[in-house]
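this is the structure alone, sequence omitted:
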């Protein structure tokens, strides 16, 4: 009989939290749970989500204890897994991350370039605080972190909490693999075995096979060369529920693919290879943050309120997300030693033979009760190696700037980012970001 788990969702007020709860409920046969807790530092926002989830749990799994709190000791005591997805500064600060760089003709994006650096400087302290609470109150627990920007957060935990039981993950490759499976006519991405390497939001698939060992890359490449990662169903439908910004991202993958047709790219590479294209189509008055606040946030919170008003979740319209399924698979692999193969962000330590051993790279790992065992991906080509060395230097400089409170180091990080055209623009953006983030960043000298 499988041991029942105690789960803390850190970021209980997130719009992704209901999807995680629903995915946990869908997998109780494989991942039994005795307790779910929510933790957030915004009590009002968390309560809006928690009140609906309390009804959902009472109706579908009344045996699971549920609570929501803003008190660290109450939250982190008696926990097996912390599933962390916090957003320090919320979407209001993401909006500034996106709009400030655009003033200088530089793309503003949640995890890439100046926007990602600004977000990283906010996230480091928040995630380290969660790690410290977990180690104080439940020292045997694991933290499964998908708080963005995952690359910078992963470097910060590697350097500043080197012995912590934290695994940093990202759902973007999972989402792309879902699309690959649709292109191939497979029922699930789990029907594929992949080889992949890179940094978070900065990687390439090098081999994809079915369970019988047949090479699936040629068929996917043929599709991506013409359509990017837009699926056959989306191509044949005049009406699609995919947001316009994501449709553009999936279409743009064909241009990214053209740079190296030997591999299949992560969609976020468009920001590095075609930064000016992204600036050209960006609306400086209405960015992705505005899109999310006007759509996803309103939909999730209004649906939670509807459930609370109705007093039942029988016809709830909230759905489990891609990344929710991924995090359940990861928790299950650790809890029950399943040795599942998963893409994770881990310290290189020779997995990419000709790359910085201390870099936090995204590669396939086998996951068991001891955590991830990275799978060696061998030597990487000069093109990718050069790009990755530049980007990993940015990530390391950001963490160093946060640790030391160094203006100079953060200016260097921004200047080194492939998205930023020169040091003068980097300084202008930095000075604006400092002003916008004075309540969140450490003081820089």
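Sure, I can see it. As the structure is a computational prediction, the values presented were derived from the model and not from experiment. Numbering: from 1, shown residues only.

drop to CA atoms for contacts and neighbour counts, all remaining ones
Will do.

which stretches in the protein count as strands?
Ranges of strands in the chain, per DSSP state E, are 5-10, 33-39, 65-69, 81-84, 142-145, 166-168, 192-199, 202-210, 264-265, 340-347, 360-368, 371-374.

can you redo these as TSV with distance to residue 220 and mean neighbour count?
As requested, the strands of the chain are exported to TSV (distance: least, C-alpha to C-alpha, whole Å; neighbours: other C-alpha atoms under 10 Å):
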stretch	distance to residue 220	mean neighbour count
strand 5-10	36	23
strand 33-39	38	21
strand 65-69	44	18
strand 81-84	33	25
strand 142-145	30	23
strand 166-168	28	21
strand 192-199	12	20
strand 202-210	9	19
strand 264-265	8	28
strand 340-347	19	23
strand 360-368	20	25
strand 371-374	26	21
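
any chance of those strands in a markdown table, plus distance to residue 243?
Compiled in a markdown table, those are given as follows (distance: least, C-alpha to C-alpha, whole Å):
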| stretch | distance to residue 243 |
| --- | --- |
| strand 5-10 | 27 |
| strand 33-39 | 29 |
| strand 65-69 | 32 |
| strand 81-84 | 26 |
| strand 142-145 | 26 |
| strand 166-168 | 27 |
| strand 192-199 | 26 |
| strand 202-210 | 22 |
| strand 264-265 | 21 |
| strand 340-347 | 26 |
| strand 360-368 | 27 |
| strand 371-374 | 34 |
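
and of those, who's closest to residue 423?
With distances scored as C-alpha to C-alpha, the stretch of the strands of the chain nearest to residue 423 is strand 202-210 (22.8 Å).

give me the contact list for the closest one.
Here strand 202-210 makes contact (C-alpha atoms under 8 Å, 6 or more residues apart in numbering) with 191-198, 215-217, 262-266, 268-269, 362, 388.

excluding its backbone neighbours, what's nearest the residue nearest to the spatial centre of the chain?
Nearest residue to the geometric centre of the chain (C-alpha atoms, centre = their mean): residue 170, 3.7 Å. Excluding its sequence neighbours, the residue lying closest to residue 170 (C-alpha to C-alpha, 6 or more residues apart in numbering) is residue 146, at 5.8 Å.

take a look at this one as well, against the first:
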């Protein structure tokens, strides 16, 4: 049986140990002969890589391991590139969130001005990875988790139209796990869903069990009361107001806007932007929570493993949705025809929508990659929102490619999170200044 070679691009990411653990956990389903890490920051990658090398030696000593900053070494002889890069690291994410809040605008990693700023940084980084892959392993596939997935997907469609890249997001998977638990199922894999939208901007229209019974009425009843929070969380969290609890419970207000569908949680930034701003702490945003929480935890655990020379007793764990990327790699490698939500060129999947839009829809995945399933016509409400948002994403990519200040100003003006063109311009000037080391120089 063939064993696969994988490079994890973004080896210094806090998500890398989780992906390694998940790969090790699935070797019976997806055998591996080699795992490589690639990052352009050696010092950061080294801290993660030294710990992961111990993890691999203890669990699967026959797997070759290499961590490198040399693209040729990293991308030669690989079957899959699993990419999750963050250009500018958390320091820039913090600015993405805090700069918009100064103007009374949503400060969020992938939505609104913060997402646009992050997208302008990510495009070049992801294109560089594609070019390395095509140069050194032209038959490989890139499975891309790098955010903001919507803008990155549009950039790869427009600027690398023939590349073997699949852009994925695990947010719908996480929500589906909550839906399943809310009605007493063990796993989202006991559900078959219909869904359409853009990344971080979509709606479920039909959810059935494997026998074809309609689960929507039960799930809707739960969501109308609790959002995507689980009953036990609501009972336990009366005294906490964590940002994620607010996000999951807010889904009941999103659902009320269109009770025919079930919403993605990110729609709160577009339906209720002022409220999102009011709830935000401009001095301590989600980036600060992650730096003080996840980042310290992962790097701390890695340091302990290296110090002790063993992973015994480690608190590193597999991320809840991590198996998603293995399912996708398996579907391509073994032609499993698994049904998965992916970001693909529309080409008629949503009948009354731009064919060149990158939409998120269920696809059947096999050796040739994803084949989108037609979701039919969509209602005017969702279509109107999606037209506006896809125009923002396309303008950002055009702005990057053409180095156009004007188009980026238009993108910000068009975003539903930004109140007017004046605020958009002030915001843009502040973001240009903050991103001068990362963005193309705009004209």
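Here it is on my side, so go on. This structure is a prediction, so every number in the text was calculated from the model and none was measured.

of the strands of structure 1, which is nearest residue 287 of structure 1?
Here strand 202-210 is closest among those (C-alpha to C-alpha), at 21.8 Å.

residue 218 of structure 1: neighbour count?
12 (other C-alpha atoms under 10 Å).

swap in residue 298 of structure 2?
Residue 298 of structure 2: 22 surrounding residues under other C-alpha under 10 Å.

over to residue 349 of structure 2?
Residue 349 of structure 2 has 24 neighbours, counted by other C-alpha under 10 Å.

which residues sit in contact with it?
361, 372-376.

repeat that for 7 Å
372-376 (C-alpha atoms under 7 Å, 6 or more residues apart in numbering).

which one of the residues you listed is nearest to residue 140 of structure 2?
Looking across the contacts of residue 349 of structure 2 and measuring by C-alpha to C-alpha, the closest to residue 140 of structure 2 is residue 372, at 20.8 Å.

the closest one matches what in structure 1?
Residue mapping for residue 372 of structure 2 onto structure 1 gives residue 374, with TM-score structural alignment as the criterion.

skip the chain neighbours and tell me the closest residue to that match.
residue 365 is the one closest to residue 374 of structure 1 (C-alpha to C-alpha, 6+ apart), at 4.3 Å.

tell me which of the strands of structure 1 sits nearest to residue 309 of structure 1.
Of all the strands of structure 1, strand 65-69 comes closest under C-alpha to C-alpha, at 19.1 Å.

who's in contact with that closest one?
With contact meaning C-alpha under 7 Å, 6+ apart, strand 65-69 of structure 1 is reached by 34-40, 50, 54, 75.

go on, stretch 150-166 of structure 2?
The contact list for stretch 150-166 of structure 2 (C-alpha under 7 Å, 6+ apart) reads 119, 122-123, 141-144, 167, 198-199, 358, 393-394, 397.

which one of the residues you listed sits closest to residue 381 of structure 2?
For these, the nearest to residue 381 of structure 2 is residue 198 (14.1 Å; C-alpha to C-alpha).

how about the closest one, nearest residue that isn't a chain neighbour?
In space, residue 198 of structure 2 is closest to residue 359, 4.6 Å off (C-alpha to C-alpha, 6+ apart).

counterpart of that neighbour in structure 1?
Using TM-score structural alignment, the partner of residue 359 of structure 2 in structure 1 is residue 361.

next up, the contacts around that match.
Here residue 361 of structure 1 is in contact with 198-200, 345-348 (C-alpha under 7 Å, 6+ apart).

one more time with 8 Å
So residue 361 of structure 1 contacts 197-200, 344-348 (C-alpha under 8 Å, 6+ apart).

repeat that for residue 180 of structure 1.
189, 220, 229, 231.

tabulate those (CSV), appending neighbour count.
Shown next, in CSV, are these (neighbours: other C-alpha atoms under 10 Å):
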residue, neighbour count
189, 19
220, 19
229, 29
231, 21
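
any idea how far residue 140 of structure 2 is from the one in structure 2 that sits across from residue 260 of structure 1 in the alignment?
Taking TM-score structural alignment, residue 260 of structure 1 has residue 258 as its aligned residue in structure 2. According to C-alpha to C-alpha, to the nearest Å, residue 258 of structure 2 stands 41 Å off from residue 140 of structure 2.

looking at the two, which is more packed in?
Higher neighbour count among residue 258 of structure 2 and residue 140: residue 140, with 22 against 13, using other C-alpha under 10 Å.

my guess is that one meets residue 132, correct?
No: using C-alpha atoms under 8 Å, residue 140 of structure 2 makes no contact with residue 132, being 10.7 Å away.

what's the counterpart of residue 29 of structure 1 in structure 2?
Per TM-score structural alignment, residue 29 of structure 1 is aligned with residue 28.

show me the contacts for that match.
Taking C-alpha under 8 Å, 6+ apart as the definition, residue 28 of structure 2 has no contacts.

ok, it to residue 155 of structure 2 distance?
Using C-alpha to C-alpha, one gets 35 Å for the distance from residue 28 of structure 2 to residue 155 of structure 2.

residue 325 of structure 1 corresponds to which position in structure 2?
Aligned by TM-score structural alignment, residue 325 of structure 1 pairs with residue 323 of structure 2.

not counting sequence-adjacent ones, nearest residue to its match?
Spatially, and ignoring its direct neighbours in sequence, residue 323 of structure 2 is nearest to residue 22 (6.4 Å; C-alpha to C-alpha, 6+ apart).

for the stretch 301-445 of structure 1, just list every one of the helices.
For the stretch 301-445 of structure 1, helices defined by DSSP state H, counting those that start in this stretch occupy the ranges 322-336, 382-404, 407-416, 423-436.

report the mean deviation for the second one after fitting onto structure 2.
Here helix 382-404 of structure 1 is compared with structure 2 after superposition; its mean distance to the aligned residues, by mean C-alpha distance after the TM-score superposition for structure 1, is 0.2 Å.

for that helix, packing partners?
Applying 3 or more C-alpha pairs under 8 Å, 6 or more residues apart in numbering; DSSP states H and E, we find helix 382-404 of structure 1 packed against helix 113-137, helix 150-160, strand 192-199, helix 407-416.
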